[in-house]
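Asks: How does the following fold in three dimensions:
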Amino acid sequence: MSNVQKYTYPPRKDGTARTVWRASWKAQDGKRQSKTFARKRDADAHLIEVGAGRIGGTATMTVADMAEHHIRYFDTLVRTGKRAAVSLDGYAGMLRNHVRADSAFANRKLNDLRSPDCQSFLDDLFVRTGSSDLCVRARRCLVTWCRFAMRKGWLNTNPAQPCVVEREAAARDGEPDFELPEKELLQQLLVAAGEGDNPERDSAAIRLLMFGGLRISEMLGLADDAVAIRPKAATIKVRERLDRHYCTLDRPKSAKGRRDVPLGQSAALAVRTWRMARGPVRAFNHIDGQRQTRRVAGRLFPDPVKGEGVWSYNDFINQCWVPVMRRAGLVEMLPDAKGKNRPVTPFGPHMLRHVAVSLWLSQNPQPSVKKVQTLVGHANIQMTMDLYGHLWTDPSGDDAIAAASEQLLG
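Replies: This is a model prediction of the structure:
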């Protein structure tokens, strides 16, 4: 059993007291070990480092048992509406497909679980799959499961917390993570959206993405009354999103995702024209993120085949995005892994979200970082700066700084 204890020694001759924190644990040979630290956090961190961050009473509980207990607890949160079912599926899938695939790790007792064990599991997972994103999700699951075990008293510290997953090198300093399409290509896209078999629908969808900066899930999850049309503008009330994989309607992932987005005259007119061509929509029964069936309002973009319900992500890509890109002359037919030709576009619909931000920042004066964060619905301002910081420019201000610096010594 490991623990951290506080020791206060008698004052020194100069009158100052001396307090230390002693970390003690049982080594692999069964002998007790201890080490003192000036701060408790350092003592706790050391227990994690030596893999002693655990307490007694869990001699038979394994890593897989710990994960199953957490999943059952999380299922209750889902059923009471506190968490989304997609997260529950993620935990269950990680346990089923990856943790249990490594039987030695899945069956390791919590009393013997150390940070190197968790790190070895993540390293082996990367070797098997070659996916650093999967390893990041696996680490996140392990940290959550161990944190749950700490609350239950099964672990004293979190052995998964110090683990590291190597990610791909970030973009170089000053180099953006994406390259915006040329304006000529975007103009071609707008023209192509107004052609084809469903010009009203395609124009409304493309303009909502390009000028409203919506995520695809947010556009497909819009209720019909979520876009309020005014004479020369409109307001988009983002209150729901459509899950890409499960097609469930749920709330935005963060509080910042719930927002009102302004829309200009041309995009507002496109939405009004689409509504007139589409006709009225009816409420329908649908499954939400808690796997509960509820009555929801008709969507702005219902399923084109049924005329009601939701328009899935894959159907949007196949029925709208690829045809519009093909009419714009922006589709190449390239062989896939099986040698069969597939349509490939130079960028996906999410790129139009970046285009919207670039258009906002092309205005004079430019909107503030906080305003852009609000419009795009980022959870924090750092995310906005990481993505779009390179788009904030002030040439005149830079020139003034350079001229002033020269005058200081002139």
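Asks: contacts and neighbour counts: CA atoms only from here.
Replies: Fine.
Asks: ok, now which ones touch F301?
Replies: Going by Cα atoms under 8 Å, 6 or more residues apart in numbering, F301 touches R201, L220, L222, D224, V310, W311.
Asks: Out of these, list just those in helices.
Replies: Within the contacts of F301, residues falling in helices by DSSP state H are R201, L220.
Asks: Which of the contacts of F301 has the largest number of neighbours?
Replies: Compared across these, L220 has the highest neighbour count, 27 neighbours, by other Cα atoms under 10 Å.
Asks: thinking again about what came up before, in CSV: the contacts of F301, plus distance to L208.
Replies: Below are the contacts of F301 laid out as CSV (distance: Cα to Cα, whole Å):
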residue, distance to L208
R201, 11
L220, 11
L222, 11
D224, 13
V310, 17
W311, 15
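Asks: Contacts only, for M61.
Replies: By Cα under 8 Å, 6+ apart, the neighbours of M61 are K109, L110.
Asks: typo on my end, Y7
Replies: So Y7 contacts T19, V20, W21, R22 (Cα under 8 Å, 6+ apart).
Asks: from what I can see, H390 looks like it's in a helix, true?
Replies: Yes: the assignment for H390, made by DSSP: H, G, I helix; E, B strand; the rest coil, places it in a helix.
Asks: So it sits against P176, correct?
Replies: Yes: counting by Cα atoms under 8 Å, P176 is a contact partner of H390 at 6.6 Å.
Asks: between these two, who's got more neighbours?
Replies: Just comparing H390 and P176: by other Cα under 10 Å the higher neighbour count belongs to P176, 16 against 13.
Asks: so the more buried one, which of the three states?
Replies: When classified by three-state DSSP, P176 comes out as coil.
Asks: any idea how far it is from L391?
Replies: 9 Å (Cα to Cα, to the nearest Å).
Asks: do R172 as well
Replies: 15 Å.
Asks: one more, for comparison:
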Amino acid sequence: MSIRKRTWTNGKGEEKTAWVVDYADGKGTRRLKTFAKKKDADQFAATAKVEVREGSHVADNASVTVKAAGAFWIATGEQDGLERSSIDQRKRHLQLHIEPFIGQTLLSHFTVPGAREFADKLRENGRSPAMVRKVMGSLASIFSDAQERGLATRNPVKDLRGARRRGKERQADKRQKSRLKIGVDIPTREEIKAIVGAATGRWRPLLISAIFTGMRSSELRGLRWQDVDFERAQISVHQRADDYGEIGRPKSEAGERTIPVPPMVVNALREWKLACPRRPTGDIDAAGNPVKELHYVFPTGSGNIESRSNMTKRGFLPTQVMAGVTVPSDERDDAGEVVLVGKYGGMHALRHFYASWSINRPQDGGLGLPPKVIQERLGHSSIMMTMDVYGHLFPRGDDADEMAAAERSLLG
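Replies: Alright, predicted model coming up:
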């Protein structure tokens, strides 16, 4: 590695001077980098020498912009078979939040202070704390993909102080954020009773099934009648429908499962099957009429896959209002009264209830199932996921009644 002074005369006859760092990168390729001041050249040479020795140096002309790296990142997701919704989320994060601020920045020029400044810009421009976290996570993923391609040597986002915390601290934060509360995130037993009592029409079998199976809304949308076993009182999950109405496998291998159901679900589905819309098969019968078949359990009026928003906005939310499970909104009606809306914004709240019902002791009106069985019923990929989200709901072994029983057993 050498530093030399370069002198030349421009078109106006003026003498110009620059300092050139001449070196070979980690792959042995000769690189030249020019500086106006010798101290800048000396500083770069010292840094590059260490980086080349450590195998962490990437020259500017071997790097790419954040925008180009983001395009590679999206292509990687498509090659890995990510769901369409995940790819679309990557595109939104890149186009709406990353490119406007740092899209033209070279990866080799992006530093830890730059990552901190970018996060601050997101906040200053109206991004919510949750959105900032998600976008910073996407940016970290872009740098990880670029590292694998040899376009970057460091991941400045992961080097931020908040991202460098120990694993135990991150897990503790994760558990704290995931600590669901009864009556806030999870409907109470009284609220579930009211919802079941208020549910009518095509939404009744859907909501009852969601409450007593814990199935994800995507799994309910993709459920077929052939997956419902009335004789054995169980439902098998073999597929799901994404937000675009495309059928695919469950979210994980553990998502393919069989769930026993109570008589209320069996009876509601038996009754619903008689009125369930059928979908066209594409065939015509002898009279020239289209042949239709029972296929999806909770379809649209034409027998096709129902949308997630319809299930929530036309089914779950209005049923909560009829059941009195409401909270005040920011809107007022024509009479000036505050408009009440459904308390729980999405059907995932019913999945949370199913988990809590499975955890609760029989004397408290629950099933009292062990964690491993609950994991299997919910279709979680690992027991850690189940315990991280619902571990705080399990009854403590040192509750007063249990302590008294243990004392009697020990002392006779």
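Asks: Mind checking the TM-score on these two?
Replies: The TM-score (TM-score structural alignment, normalised by the length of structure 1) is 0.71; 345 aligned residues with a Cα RMSD of 3.9 Å.
Asks: sorry, back to before: quick one, which of R172 and L391 of structure 1 is more surrounded?
Replies: L391 (13 against 8).
Asks: since we're on the aligned residue in structure 1 for L350 of structure 2, how many residues are nearby?
Replies: In structure 1, the residue matched to L350 of structure 2 (TM-score structural alignment) is L352. Other residues within reach of L352 of structure 1, judged by other Cα under 10 Å, total 25.
Asks: What strand or helix carries L352 of structure 1?
Replies: helix 351-361 (DSSP states H and E).
Asks: Report the mean deviation for that helix after fitting onto structure 2.
Replies: On superposition with structure 2, the mean distance recorded for helix 351-361 of structure 1 (mean Cα distance after the TM-score superposition for structure 1) is 1.9 Å.
Asks: Return the distance of that helix from the chain's centre.
Replies: Relative to the centre of its chain, helix 351-361 of structure 1 is centred 19 Å away, using Cα atoms, centre = their mean, to the nearest Å.
Asks: Ok, stretch 336-343 of structure 1 next?
Replies: 29 Å.
Asks: tell me which residues in it are buried?
Replies: Across stretch 336-343 of structure 1, burial judged by 16 or more other Cα atoms under 10 Å covers P343.
Asks: Compute the first-to-last residue distance for that stretch.
Replies: Using Cα to Cα, the two ends of stretch 336-343 of structure 1 sit 10 Å apart.
Asks: tell me which residues in stretch 69-85 of structure 2 are buried?
Replies: For stretch 69-85 of structure 2, the neighbour count (16+ other Cα under 10 Å) marks A69, G70, F72, W73, I74, G77 as buried.
Asks: ok, so of the contacts of Y7 of structure 1, who is nearest S368 of structure 1?
Replies: The closest of those to S368 of structure 1 turns out to be W21 (Cα to Cα; 47.3 Å).
Asks: pretty sure the closest one is touching V4, no?
Replies: Yes: the pair W21 of structure 1 / V4 is scored as a contact, 6.5 Å apart, by Cα under 8 Å.
Asks: shared neighbours, those two?
Replies: Counting by Cα under 8 Å, 6+ apart, the residues touching both W21 of structure 1 and V4 are K40, A43.
Asks: Which residues are in contact with H378 of structure 1?
Replies: Contacts for H378 of structure 1 were tallied using Cα under 8 Å, 6+ apart; they are K256, G257, T384.
Asks: Spatially nearest residue to the second one (excluding sequence neighbours)?
Replies: Think G257 of structure 1. If the residues on either side of it in the chain are set aside, G257 of structure 1 comes closest to G377, at 4.3 Å by Cα to Cα, 6 or more residues apart in numbering.
Asks: For S108 of structure 2, see how far away the counterpart of the one you found in structure 2 is.
Replies: Alignment note (TM-score structural alignment): G377 of structure 1 maps to G379 of structure 2. To S108 of structure 2, G379 of structure 2 is 42 Å away according to Cα to Cα.
Asks: out of these two, which sits in the busier spot?
Replies: More crowded of G379 of structure 2 and S108, by other Cα under 10 Å: G379, with 25 against 20.
Asks: Could I get the full set of helices for the stretch 151-300 of structure 1?
Replies: 183-193, 199-212, 216-220, 265-278 (DSSP state H, counting those that start in this stretch).
Asks: actually the stretch 51-200 of structure 2, not the one I typed
Replies: Shown for the stretch 51-200 of structure 2, the helices assigned by DSSP H, counting those that start in this stretch span residues 66-79, 84-92, 99-102, 112-124, 129-148, 167-177, 189-198.
Asks: Name the surrounding residues that touch the fourth one.
Replies: If I follow you right, that is helix 112-124 of structure 2. By Cα under 8 Å, 6+ apart, helix 112-124 of structure 2 touches H97, F101, I102, P129, V132, M136, P156, V157, D159, L160.
Asks: residue contacts, the last one?
Replies: Same thing as L160 of structure 2. Contacts for L160 of structure 2 (Cα under 8 Å, 6+ apart) come out as V112, A115, R116.
Asks: Tell me, how many residues neighbour the residue nearest to E240 of structure 1 when sequence neighbours are not counted?
Replies: Using Cα to Cα, 6+ apart and skipping the chain neighbours, the partner closest in space to E240 of structure 1 is R251 (4.6 Å). R251 of structure 1 is flanked by 20 other residues according to other Cα under 10 Å.
Asks: R251 of structure 1 maps to what in structure 2?
Replies: So, by TM-score structural alignment, R251 of structure 1 is matched to R249.
Asks: Assess the claim that its match and V237 are in contact.
Replies: No: in this structure, R249 of structure 2 is not within contact of V237 by Cα under 8 Å, at 9.3 Å.
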